[in-house]
Each structure stands twice: as C-alpha cells, then as structure tokens.
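Asker: Everything below, folded, please.
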Amino acid sequence: MPSNAITCTLENRLCRLTLNRPEKLNALNVAMFEDMAAHLDRLDYSAVGCLVLSGAGRSFCAGHDLDDLAAGDESGRAERIENGFVERLATLPFPVIASVRGHCYTGGLELVLAADIIIATETARFADTHAKFDLVPIWGLTQRLPRRIGMSKAREMMFAARSYSGLDAMAMGLVNFAVPEAALEAETDALCADILANSARSNREIKKLLDQTDGLSLAAGNAWELHHSPGHGPEFSVLIRARRAAGAG
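Answerer: Sure thing, here's the model as predicted:
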C-alpha cells in the first residue's frame, strides 16, 4: 500500500496526484516514485478526464532527496523506477496539468516537464541544479527542457544552475501562465473545468496525435494526422443537435 507521502483522489473525472512531504519541501525519494506508480496502477483511466500534479505545503518540490541519492543503489533499480515513472507520467492518455508554487528544482522540474500544461505562481522558483552537485540528468531533462523552451535557454538553465521566477518561466515558455499566489488553486481548477467540459475522447486522441508526430516534419506530421485521426466521435451528432436547439447556430 502507498504511504501518505503521496495522495491521490478522483472526483468528477478530475484526478489529483499530490506530493505530500511538505516538511521536506516534497523532496523526492524512490519510495515516493513507487507510491505514485502504485496509485496509477489502481486508477481507472477510463474515468479520468484530467490529472493535476501538485505539491502540498509551500513548495512543489525541492528536487531529489540528497540523502536518498547519497545512499546509492549499485543495481540501478532506483534509476529504472524513477525514470520509468516520469516516462509513464509523460505518456498518460489524458491531459496532465502541473500546478506549481514555491520551489520546483531539478527532479521537481523533470516531473513538471512531463506534464502537458504547467501553471505556476508568479513567485515560484524554477531551477536545474544537477551541475551544482556533479550530477547528470537521467529522467529526461536534456530532452524535454529544450523542447519546451528552446536549446539556448535550456543550456543556460542547465549550465549556470540559476533559478528563475514564475514570471521568468512564463516569459521563456517553461510555464503556460503565472498567477498570483492566492489564485493558483482557482486558476488550476478553472483550467481543469474547461478541459473537462470538452470531449474526453477528443482530448485523448489529440494528445495521441501530438505524441506520435513529435519530431516529424510538417509534411510527415500532416500525413500521419490525415491517416490516423479517428475524426468524428459518437457524441458529435448529439452535440451538434443540442447546440442548434440552444440557438447557437
């Protein structure tokens, strides 16, 4: 059974997966990754329209727990568990939203880069500190960060290990938007409500097409979409009739 270091709830098709180790600023260890995986194992994916990843307390995640990291694991088991979960998070079939306040450092940054959309407070702090501790990423940072913000800015973040505010992160395209501290939960809920108001089938198929064509040329991507898009869903006609009946045209 998962410990209380991770909580997971599902209500009205909204899943909330929360890092719940606030006394350690939600610093990550292997057990937390195992707990997150166990929660996803028990989750009924067909009942989920959107997942929110967040951290309890004043910080999203201060990074990998350095005590846990220093303990070492010569077998490589920890690395496989951690990397495997980040990849699993990135490939969930439904939209994933990361909601960030406070620290979002290194391992925490790698987690949020696996989300589809990132919302942060204006005062959140983002950083990659691998180089400060003679570490090299293994959870996909060198691949996902340049794709999110561009190669030159990613090199700056990784080489200099500087921290950036939520507003800085929005300007560089790391987060979709930054909001005042007091508005984070409301803005996150509003975005999730907009997503959940739409077709879950459409969102899943759109995400699948985005993932399948990532890295393709425009021509190749267009061809893939043409031949692999499922097009109309079973609710299309019903929704059109309802719209017309409501006088929306």
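Asker: hey, let's count contacts and neighbours off CA atoms from now on
Answerer: Fine.
Asker: residues contacting the residue sitting nearest the centre point of the chain?
Answerer: Against the mean C-alpha coordinate of the chain, by Cα atoms, centre = their mean, the closest residue is residue 115 at 1.9 Å. The neighbours of residue 115, taking Cα atoms under 8 Å, 6 or more residues apart in numbering as the test, are 89, 90, 95, 96, 97, 98.
Asker: go on, residue 128?
Answerer: 105, 106, 109, 157, 158, 161, 162, 163.
Asker: ok, now how distant is it from residue 107?
Answerer: Distance of residue 128 to residue 107, given as Cα to Cα, to the nearest Å: 8 Å.
Asker: Counting neighbours, what do you get for the residue nearest to residue 132 when sequence neighbours are not counted?
Answerer: In space, and not counting its chain neighbours, residue 132 is closest to residue 161: 6.9 Å by Cα to Cα, 6 or more residues apart in numbering. By the measure other Cα atoms under 10 Å, the count of residues near residue 161 is 18.
Asker: can you pull out the strands in the protein?
Answerer: 6-11, 14-19, 50-55, 96-100, 103-105, 117-121, 125-127, 163-165, 177-179 (DSSP state E).
Asker: Second input sequence below; structure requested for side-by-side comparison:
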Amino acid sequence: MAVRTSDTVALRFTDGVAVVTLNRPERLNAVVPALVDDLLARLAEVAGSDAGAVVLTGAGRAFCAGYDLKEPPAGGDSRRRIERLQQVTRRIRELPQPVIAAVHGYAIGAGAEFALGCDLVLAAEDAQFAFPEAGLGLSVTGGISRLLPLLVGPLKAKELLLLGERVDAAEAARLGLVNAVVPDARETALRWARAIAQKPAYAVTLAKRALDAGIDSALDAALELEVAHALITDTAAEVAESAERFRTRRAE
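Answerer: You can find the predicted model right below:
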C-alpha cells in the first residue's frame, strides 16, 4: 500500500484502488483553495497510475461541508479561483478510472458537487446533502446546473437549489441522487471499486466514456455559465455580509 499525504488531501493505493481522502476533519473537510489545489494534484497522480478504480471520501465526521465560510475572503483573481474549482469536476470526469463517492455526514454545497460529479455515489445512513448557495447569495458550481437536473429532473432540481433544504440519505436514494444507502459507505465503495478494478481497464474506460458522452457534451457549457454567475455573486454585498455573520457566529 502506497500512501501520499498533503495538508488537505490524502492518497493511498490498495488492491488496485486509489483512495482519495479530503483531509481537513477539524473543519469537516470544508473547501479552501489549498484543498482544491491538493485534490487536483492527487487526481492527476491517479490518472497516471495503474489503479483500476477510485474512491473519493472524507476524513472524520463528514464528506465535505462546503465552502469554509470561517476563512477570510479569498483574495487574488476570482476567475482563476472559480475556474480552478470547476476543474475538479472536469478532472474527475476525465479520469479513465470510474470514481465512486463514499459520502458520510455532510455533503453540502461544494461537497455535494464533488460527490455528484463522480460516476457512482454511495451514501452512509447519516449522509445529508444540500445546496445552500442561493441562501448565501452564491451560485452553484461543479457542473451541478447540468448534472442535478439529469439526476432528479428539472423541477426537483430547482426545488433543491431554490429552497436549499437538506436531503437525508433515504430521500437522496428515492430521488436518484445516490446509487445506494449502506451502513458503511467507505467499505462498500472499496468493495465496489475492487470489483471494478478486476475488470479489463480498457473496457471499463470505454463504458464510462460511452455513458458520459451525451452528458459531457453539454457539461462544459454549464461549467462556463457557472463561472460567469459565480463572478457576479462573488462581489455581491450580501455574500460578504452572510460570510461575516457565519465567521462571527458563536459555535453551537
């Protein structure tokens, strides 16, 4: 078993499977620019490896709790930062190996987007999904404007985005957000990944490419539109105000 660890993302190889772990458990794996950079770097390593499948999961009590609003506002080039985030979805979908999201605890905002960008999604019984962006004055990213309606239908997708209510694991399965609800998402994801890794790699890649061909032909346009929308919301006063309230809110 080979292990690579950065400050925010860990990578290990075992039984022909690459396990990529978001590794900010003290912050429920909330997204900061360093995590995005590390995740892209680890996925690039996976692409060049002989792993037959990939598991994406989170350390600690959650998969990923979304953007870390307790961090100071990111400076620098907003377009570059947003496009860097969009690249996570692109890289996951460009990998020759299928990627299985093993979701436990929170998969909120960007966390839900990471999960739904994967090829398969397994949810632990305590998993919760939500898209709170509209309530925070933000816009969705990660290609979710294209992927979510495909999974749940356009009307339900609008409900999830506009109301921002949390969806538990059982409801996520009923809606088609996840493949299955299981007691241990990581263990089941590893079992599924090992089974996939035992199949001829070229056949697995071709199956993934064939199924994604129709979806991804429109995904790039969705990702670009999301960047345009995110740039608009990035400078909105309401975003700064809601983030400041969150940063100064007394911990429960």
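Asker: quick revisit: map the residue nearest to residue 132 of the first structure onto the second structure.
Answerer: Alignment note (TM-score structural alignment): residue 161 of the first structure maps to residue 164 of the second structure.
Asker: hmm, back to that, I'd like the contacts of residue 115 of the first structure as TSV, with distance to residue 239 of the first structure and neighbour count appended.
Answerer: As requested, the contacts of residue 115 of the first structure are exported to TSV (distance: Cα to Cα, whole Å; neighbours: other Cα atoms under 10 Å):
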residue	distance to residue 239 of the first structure	neighbour count
89	31	22
90	30	19
95	22	23
96	25	24
97	26	22
98	30	23
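Asker: Just give me the closest of these to residue 241 of the first structure.
Answerer: residue 95 (27.2 Å; Cα to Cα).
Asker: which residues touch the residue nearest to residue 184 of the second structure when sequence neighbours are not counted?
Answerer: Nearest non-adjacent residue to residue 184 of the second structure, counting by Cα to Cα, 6+ apart: residue 124, 5.6 Å away. Residues near residue 124 of the second structure by Cα under 8 Å, 6+ apart: 102, 103, 104, 105, 169, 181, 182, 183, 184, 185.
Asker: Among the residues you listed, which one has the most neighbours?
Answerer: Busiest of those [other Cα under 10 Å] is residue 103, holding 32 neighbours.
Asker: What's it aligned with over in the first structure?
Answerer: Per TM-score structural alignment, residue 103 of the second structure is aligned with residue 100.
Asker: can you tell me which residues contact its match?
Answerer: So residue 100 of the first structure contacts 54, 55, 59, 60, 118, 119, 120, 121, 124 (Cα under 8 Å, 6+ apart).
Asker: Mind doing that once more with 6 Å?
Answerer: Residues near residue 100 of the first structure by Cα atoms under 6 Å, 6 or more residues apart in numbering: 60, 120.
Asker: With residue 161 of the second structure instead?
Answerer: residue 131.
Asker: Please tell me how far it sits from residue 172 of the second structure.
Answerer: Counting by Cα to Cα, the gap from residue 161 of the second structure to residue 172 of the second structure is 14 Å.
Asker: again with residue 208 of the second structure
Answerer: From residue 208 of the second structure to residue 172 of the second structure the distance is 23 Å (Cα to Cα).
Asker: neighbours of residue 72 of the second structure, just the number please.
Answerer: Residue 72 of the second structure has 10 neighbouring residues, counting by other Cα under 10 Å.
Asker: Map residue 12 of the second structure onto the first structure.
Answerer: By TM-score structural alignment, residue 12 of the second structure lines up with residue 9.
Asker: wait, doesn't that match sit right on residue 18?
Answerer: No. Assessed by Cα atoms under 6 Å, residue 9 of the first structure is found out of contact with residue 18, at 8.9 Å.
Asker: which residues of the second structure fall in helices?
Answerer: 33-47, 78-94, 110-116, 144-152, 154-163, 169-175, 185-197, 201-234, 237-248 (DSSP state H).
Asker: tell me which of the contacts of residue 128 of the first structure is nearest to residue 243 of the first structure?
Answerer: Checking these one by one against residue 243 of the first structure (Cα to Cα), the nearest turns out to be residue 109, at 41.5 Å.
Asker: counterpart of that closest one in the second structure?
Answerer: By TM-score structural alignment, residue 109 of the first structure lines up with residue 112.
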